[in-house]
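any chance you can model this:
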Amino acid sequence: MDPFFKYHVFFCLNKRAPGADRPSCANCNAEAMQEYAKKRVKQLGLAGPGKVRINKSGCLDRCEQGPTVVVYPEGTWYTYIDESDIDEIVDSHLANGKIVERLLIDR
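Below you'll find the predicted structure:
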């Protein structure tokens, strides 16, 4: 059976209070990066059924390695800093199927 999306991408947007025991992705500009990725995927014509879906997520429980994004169906975990990292994930992985080794959480 074919998956509905070629790639289903989840950005952790979990927010914890200042001083919490664990970091949170929302405090690392995750919401803006998720919105940027969604816009970029649409601009490139990669969005939609059979293609790519960019979603928001609650805590993905990889807080200390974040901010985090996971790409399914293969379960590839990334971290990122800025829009250039998002561009690389979109251009390399989502557009061309090539994993961005330097941004992997599980190396």
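
alpha carbons only for contacts and neighbour counts from here, please
Will do.

helix, strand or coil for the residue nearest to the spatial centre of the chain?
The structure's the chain has its C-alpha centroid closest to residue 69; by Cα atoms, centre = their mean the separation is 3.1 Å. Reduced to three states with DSSP: H, G, I helix; E, B strand; the rest coil, the structure at residue 69 is strand.

quick check: nearest residue in space to it, chain neighbours excluded?
Sequence neighbours aside, residue 11 is the residue nearest to residue 69 in space, at 4.5 Å (criterion: Cα to Cα, 6 or more residues apart in numbering).

which elements pack onto the helix or strand hosting that neighbour?
Per DSSP states H and E, residue 11 falls inside strand 7-12. For strand 7-12, the elements it packs on are helix 30-43, strand 52-57, strand 68-72, judged by 3 or more Cα pairs under 8 Å, 6 or more residues apart in numbering; DSSP states H and E.

and this one, please, so the two structures can be compared:
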Amino acid sequence: MKYEKHVFICTNDKVAPKKCCGSERGMILVNLFKEKMKEKGLNKTMRAQKTGCLDVCAFGPGMVVYPEGVFYGNVTPEDVDEIIESHLENGIPVERLRLPE
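Prediction:
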């Protein structure tokens, strides 16, 4: 496998009335994850990228970390460091942001 972990952040935009991740900071989160992962040298073994709808619109912005398949919701820029340190570096999902399976 090329990457140990893959972070997909929804950037989907759709017409109202549904909430959508794209207009709720999706690309801001993608760029922050990329920047901070590169600063820590994680970009060699892990990848963050934008994706289309993850079907967790009500909890957006949403994201998922593979290979574990852990979904997070209502992610803010302030949460990025915690997700990187806890989940990506130490393998411990951030329970307060984790969406139920």
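
follow-up on the earlier one: the residue nearest to the centre of the first structure contacts residue 77, correct?
Yes: assessed by Cα atoms under 8 Å, residue 69 of the first structure is found in contact with residue 77 at 5.9 Å.

next up, the contacts around residue 76 of the first structure.
Going by Cα atoms under 8 Å, 6 or more residues apart in numbering, residue 76 of the first structure touches 70, 104.

aligned to it, what sits in the second structure?
Mapped onto the second structure by TM-score structural alignment, residue 76 of the first structure lines up with residue 70.

the residue of the second structure most remote from its centre: what secondary structure?
The C-alpha centroid of the second structure is most remote from residue 17, which lies 23.2 Å away (Cα atoms, centre = their mean). Here residue 17 of the second structure is recorded as coil under three-state DSSP.

please report how far it lies from residue 58 of the second structure.
Counting by Cα to Cα, to the nearest Å, the gap from residue 17 of the second structure to residue 58 of the second structure is 11 Å.

residues near residue 57 of the first structure, how many?
Residues lying near residue 57 of the first structure (other Cα atoms under 10 Å) number 16.

would you mind confirming that residue 58 of the first structure makes contact with residue 24?
No: using Cα under 8 Å, residue 58 of the first structure makes no contact with residue 24, being 10.3 Å away.
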